[in-house]
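Engineer: After the sequence you'll find the predicted model.
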Amino acid sequence: GQLDDAVMHCLRAIELEPAQTLARKNLGDCYVQMERLEDAMEAYADAYELDEDNAGLCVAIGNVWLETGEPAEAASWFHRASMLEEDCIPAHCGLANIEREQNRLPEALARLQPLYEQQPENIELLLTLSDIHWDDGDAQSALNHLYTVQKLQPQRTALYAKIGHILASAGDVDGAKARYREALQQQPQCIPALSGYATTVKGKLDSAHVEQMETLLHNPKLKPGALASLHNGLAFYYDGKKDFSRAAEHMAQANRLQWQHKQIRGWEHDTVQYENHISRLIETFTPDYFQRVEGLGNNSERPVFIVAMPRSGTTLTEQILARHKNVLGIGERNFATQSLNRYTGNKAAQNISPASFNTLNGKLVQALAQDWLDRLDRLAQQSGKADIRRIVDKMPDNYSLVGWILTLLPNARIIHLKRDPRDVALSCWMTQFGAIRWACHTEHLIHRIQQYQRIMQHWREVLPGRFLEIDYELLVASQEKESRRLVDYLGLPWDENCLTFYESDRLVRTASITQVRQPVYRKSVARWKAYRELIPALFEPLS
């Protein structure tokens, strides 16, 4: 971590031997770690002038382009590296990461799987595959790859923290805490472990770790991303201690620094663009549209979708249903978006227009629907659970794709989870999402909630009675009554196991962390009131 000294030695090496590529490459690597991406690119460019046929250098340049949100430029450098070295795994991992960012997860997995079969212990390959599986909602596969890395490199402290994060997000709180503690035993100042541990145990975090985190905040060498993680962990700690004023301060700092960290990497969020996207959906999926597509899709009754804003109770609802003997929960899957991308020729879902659906290709719709069902069947077979009649996908963002889902799967059951938007706003404001770009600014967050409300009202008007709406507040207040409504809607007999959802040992992707493994969590109702005077800008537009 002594990056300033490392840079000094690289510069001295260049001074001693100006024609050496390695010193310039190492200098660029140091600058990347210091988040000085422009300086890194300049160092790599100097090295490239000396050695144009260096595949590793091409990969490094591609990675900087990818970091700064320029996937097309990045791809050209990764392709050059793979031409120089056909089996250049870092180059293929770079291309897979581009596909991952574009939500083309099947393509990313297909690219890396043959390489994995040849080199099952390649560290970079294992880490990239783990990230792809995690994005695809497959927590167990993501963990399996990380466990392999752990066996190969047990001294890799950050890996323990990464495993802890997945375990916590998948509901294995005890396993997560154990991993975080292991990381902190190896490296007491491991920021991902400190932050993850604080987020998991909240107000029960011991004072030594709190003091460590507070001290690290004053380290001038820490970059915005690391500082954001520390503030986020401390926000959860002080919230657990009911010191809401300090918690609110740390939330604000965490979001400000998170955005600063991501902006360097090309992050942006255009509220006008998203509002226009919702407008195009409303213009596309009209009553006339649903009359035209009637009979095109597959009539399977197996699929079930839980849709909502993030942090609205989708995980709780899925866990209740997944305890039923005839129900399989598959977590958050990107199948809806992926099928829409395939229909539109891999155009971004936000670029669709009514013209794209004027004349639907019936054969393609049937093929996409069958492919979707085949993927569900494979997950059912892998689960080992017998007599599965319903398969539940809890991807919250599918709220905008209800029309598309019912085009392909007209008999799918859709459950809409509603929660007080002020509690949704607070929960999103507190959570450091990995990929969500609209939760770091209050105005972005509020706008997203308002557009969600707008499209859901549209679905109510054009698809009356077509989906079940559940109030989160009623679900936690009257669990059995609302659980029976859910099971009845699925057309299944009642199963008492649905009342003990917290006893499940399934790994599910969620940001809810500890709530999945405990009885119904009533403290999350009206939490926003504790912050009403502290973050008024977050709540007033939603009141």
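Structural biologist: Yes, it's here.

Engineer: use CA for all of it now, contacts and neighbours both
Structural biologist: Noted.

Engineer: Just give the nearest non-adjacent residue to residue 76, would you?
Structural biologist: Using Cα to Cα, 6 or more residues apart in numbering and skipping the chain neighbours, the partner closest in space to residue 76 is residue 62 (7.6 Å).

Engineer: Give the other helices and strands that the helix or strand encompassing the one you found contacts.
Structural biologist: Residue 62 belongs to helix 55-67 when elements are defined using DSSP states H and E. Applying 3 or more Cα pairs under 8 Å, 6 or more residues apart in numbering; DSSP states H and E, one finds that helix 55-67 contacts helix 21-33, helix 37-50, helix 71-84, helix 89-101.

Engineer: From the chain's centroid, how far away is it?
Structural biologist: Centroid separation between helix 55-67 and its chain, computed with Cα atoms, centre = their mean, to the nearest Å, is 24 Å.

Engineer: how far off helix 37-50 does it point, in degrees?
Structural biologist: With axes from the mean of the first three to the mean of the last three Cα atoms, to 10 degrees as the basis, helix 55-67 and helix 37-50 are set at 150 degrees to each other.

Engineer: what's the angle between helix 55-67 and helix 21-33?
Structural biologist: Relative orientation of helix 55-67 versus helix 21-33 (the same axes, to 10 degrees): 20 degrees.

Engineer: wait, doesn't residue 293 sit right on residue 408?
Structural biologist: No. Applying Cα atoms under 8 Å, one finds residue 293 not in contact with residue 408, separated by 9.1 Å.

Engineer: For those two, indicate the residue with more neighbours.
Structural biologist: Legend: neighbour count by other Cα atoms under 10 Å for residue 293 and residue 408, higher for residue 408 (29 against 19).

Engineer: wait, that one sits on residue 365?
Structural biologist: Yes. Using Cα under 8 Å, residue 408 is in contact with residue 365, at 6.1 Å.

Engineer: want to compare, so here's the second one:
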Amino acid sequence: MSLQGEGAETLEAQARAALARGDLSSAQRAAGTLARRHPERAAGPFLLGLVAAEAGRFGEALPLLRQATEGEAAPAEQAEHLAQLARILILLRRDGEAAEAAQAALTLAQQASALTLDTIGCVLVRLGDHQSALAPFGRAVEDEPDNPVYRFNLAAALGFTGEVAAARAHYEAILERDPGHARVHYALAILSRQSREDNHVTRLEAALAKTPGREDALRLRYALAKELEDIGEPARAFAHLAQANAAHKAATGYDFARDAAIFDAIEALFSNGDTPLSTGAGRGGAAPIFVVGMPRTGTTLVDRILSSHRDVEATGELQAMPVAVKQLAGTRSRLVIDAETIAASAASDPRAIGEAYLARAQHHRRTGRARFTDKLPANFLYIGHILCALPEARVVCLRRGAMDTVWSNLRNLFATQSAYYGYSYDPLDTARYFARFDRLMAFWEARFAGRVLQLGYEALVHDQEGETRRLLAHCGLDWDPACLAFHQNAAAVATPSAAQVRRPLNAEGIGRWKTHAEDLREVAAFFQSAGIALDG
């Protein structure tokens, strides 16, 4: 591609076109020429920043995008520059700066393109502000109604905020144009409970028969399993799950030994009471309430109960504690948690961890309430770090029957690219993970006696008021009857439990594994040999 004599507009168009087709070297040449010949134009550094970001060089991208936001540009360009800066900041887990950039972009929304509006919405979603994301997502769909990505993002946000009918309508609109869209099929399946008379099983089977891709097949089989379970066909549901999970485990190469090493490192670290982490003074203040546990065991339910209290705000599933520990440990591995990082955190200053955590969490607080919940289930791995770094924080761990926990983890499709959920694609791996979780919770009770409330899901269902009073007392909260009406809480829910927590408490989820007792017999035998009760 010759750039000799090209004008600024032509160079910009060439760089954008090259970016769109993934030709980073051509985009780099055009954007570099633009920046050299026309240093007064913000488009040069902006496009160079996008090229660097696409190549994964975020450290290089960030100053270029900042330079672009400080240059002179038309309002629509300013909005684009700010939105892309916010996107890179959120990827770098710099949530506060990302929020500022996103809000600045929002002020220019009237001039923003559909792509810019969608980008702003995606940043707001990553910040947990699903309600605010509706407006930019909606505008993006208005401007480009045939773009399935923009419509999917709007539908997902509507589902999170409880607008189920509107979400369903947008998902169906996507399927009218693309009947095989696997992500949409799965999103529709989990949006609400299906019935014998009204379900998508036939449509899903047709889509599965035509799909060539493993990832699409994974989502379609999970969708089929969910809907078949809903309509009372558990054997067919389990068969789809088993096939999907076996293929995904084979593709990812998951090995339970990696997770076992993390558990071993945590127990080794906190068995030694003479480390800077254990002996240093943490950060005071009782604002955070950590709701932890294995996924799909009632953590969202308890978060809704607590955030229905007049003094408590829900901030969602924050990565703030894992990132704070990783940051202070200083390890160079790409994983946020691994055995090396846990061991290295022994030398960390607990107050510094507490300060880093609170600084990150603050960016997700939107009300003036005195307390807030952090509902990242995996924080059960960080209970020792939490209690050393934030000694006045309260921790609640959800416990659910072993077999129901295994089944609920198997039947839910978590983030497929996340190393944390690798165990969940095999029944025995999930059982082994539960056993180590169970052992770790006993370890925390011995190490930090009385500082973690282990709350049984089954006990909460059977004695809602009594267990809610015990929960509030542990968290240092006075009684608020609104906590019993958690299902009336209008806040967004961005987990697979969204539909369940908008209904009153019920016992439907207790003992559901027994429908699949034959398929789970090896899991039951494993727990029995380990001395772990099958039911809560």
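Structural biologist: That came through, no problem. A quick note: this is a predicted structure, and the numbers were derived from the prediction, not measured.

Engineer: TM-score for these two?
Structural biologist: The TM-score (TM-score structural alignment, normalised by the length of the second structure) is 0.76; 481 aligned residues with a Cα RMSD of 4.0 Å.

Engineer: so what's residue 331 of the first structure up against?
Structural biologist: Residues in contact with residue 331 of the first structure, defined by Cα atoms under 8 Å, 6 or more residues apart in numbering, are 137-138, 315, 318, 392-395, 508-510.

Engineer: what kind of secondary structure is it in?
Structural biologist: coil (DSSP: H, G, I helix; E, B strand; the rest coil).

Engineer: Translate it into the numbering of the second structure.
Structural biologist: In the second structure, residue 331 of the first structure lines up with residue 316, judged by TM-score structural alignment.

Engineer: Need the residues touching each of residue 408 and residue 365 of the first structure.
Structural biologist: Residues touching both residue 408 of the first structure and residue 365 (Cα under 8 Å, 6+ apart) are 296-297.

Engineer: Just the contacts of residue 331 of the first structure: which are in strands?
Structural biologist: Per DSSP state E, strands hold the following members of the contacts of residue 331 of the first structure: 392-393.

Engineer: where's residue 305 of the first structure, which helix or strand?
Structural biologist: Counting by DSSP H and E, residue 305 of the first structure is found in strand 303-307.

Engineer: In the second structure, what range does that strand match?
Structural biologist: Using TM-score structural alignment, strand 303-307 of the first structure corresponds to residues 288-292 of the second structure.

Engineer: neighbours of residue 363 of the second structure, just the number please.
Structural biologist: Neighbours around residue 363 of the second structure, by other Cα under 10 Å: 18.

Engineer: Tell me which residues touch it, please.
Structural biologist: Residues counted as contacts of residue 363 of the second structure (Cα under 8 Å, 6+ apart) are 95-96, 99, 127.

Engineer: Can you pick out the most distant pair from those?
Structural biologist: Farthest-apart pair in those is 96 and 127; separation 9.0 Å (Cα to Cα).

Engineer: higher neighbour count, those two?
Structural biologist: residue 127 (23 against 19).

Engineer: isn't the more buried one right up against residue 99?
Structural biologist: Yes. Counting by Cα under 8 Å, residue 127 of the second structure does reach residue 99; the two are 7.4 Å apart.

Engineer: how close does residue 425 of the second structure get to residue 104 of the second structure?
Structural biologist: 42 Å (Cα to Cα, to the nearest Å).

Engineer: Neighbour count: these two, which is higher?
Structural biologist: Neighbour tally, residue 425 of the second structure and residue 104, criterion other Cα under 10 Å: the higher count belongs to residue 425, 27 against 17.

Engineer: Just put the contacts of residue 363 of the second structure in TSV and tack on secondary structure and distance to residue 438 of the second structure.
Structural biologist: Output for the contacts of residue 363 of the second structure, formatted as TSV (DSSP: H, G, I helix; E, B strand; the rest coil; distance: Cα to Cα, whole Å):
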residue	secondary structure	distance to residue 438 of the second structure
95	helix	33
96	helix	35
99	helix	38
127	coil	31
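
Engineer: Let me see the contact set for residue 295 of the second structure.
Structural biologist: Taking Cα under 8 Å, 6+ apart, one finds 377-378, 405, 409 in contact with residue 295 of the second structure.

Engineer: Which helix or which strand is home to it?
Structural biologist: Using DSSP H and E, no helix or strand contains residue 295 of the second structure.

Engineer: Which parts of the second structure are strands?
Structural biologist: Taking DSSP E as the criterion, the second structure carries its strands at 288-293, 312-314, 371-374, 394-399, 452-456.

Engineer: which one of these lies closest to residue 519 of the second structure?
Structural biologist: Closest of the strands of the second structure to residue 519 of the second structure is strand 394-399, at 23.1 Å (criterion: Cα to Cα).

Engineer: Give me the mean distance between the closest one and the first structure.
Structural biologist: Average distance, strand 394-399 of the second structure versus aligned residues of the first structure after superposition (mean Cα distance after the TM-score superposition for the first structure): 0.7 Å.

Engineer: Would you check the span in the first structure matched by that strand?
Structural biologist: Counting by TM-score structural alignment, strand 394-399 of the second structure falls onto residues 413-418 of the first structure.

Engineer: Against residue 200 of the second structure, how distant is the aligned residue in the second structure for residue 236 of the first structure?
Structural biologist: Using TM-score structural alignment, the equivalent of residue 236 of the first structure in the second structure is residue 226. Look at residue 226 of the second structure and residue 200 of the second structure: by Cα to Cα, they are 10 Å apart.

Engineer: out of those two, which sits in the busier spot?
Structural biologist: Counted by other Cα under 10 Å, residue 226 of the second structure and residue 200 do not tie: residue 226 has more neighbours, with 25 against 18.

Engineer: ok, that one touching residue 190?
Structural biologist: Yes. Between residue 226 of the second structure and residue 190 there is a contact under Cα under 8 Å: 7.2 Å.

Engineer: Dead centre of the second structure: give me the residue that sits there.
Structural biologist: Central residue of the second structure (Cα atoms, centre = their mean): residue 317, 6.5 Å from the mean position.

Engineer: Now for that one: which residues touch it?
Structural biologist: Per Cα under 8 Å, 6+ apart, neighbours of residue 317 of the second structure: 374-377.

Engineer: out of the contacts of residue 331 of the first structure, which is most surrounded?
Structural biologist: Counting neighbours by other Cα under 10 Å, residue 394 leads these with 30 neighbours.
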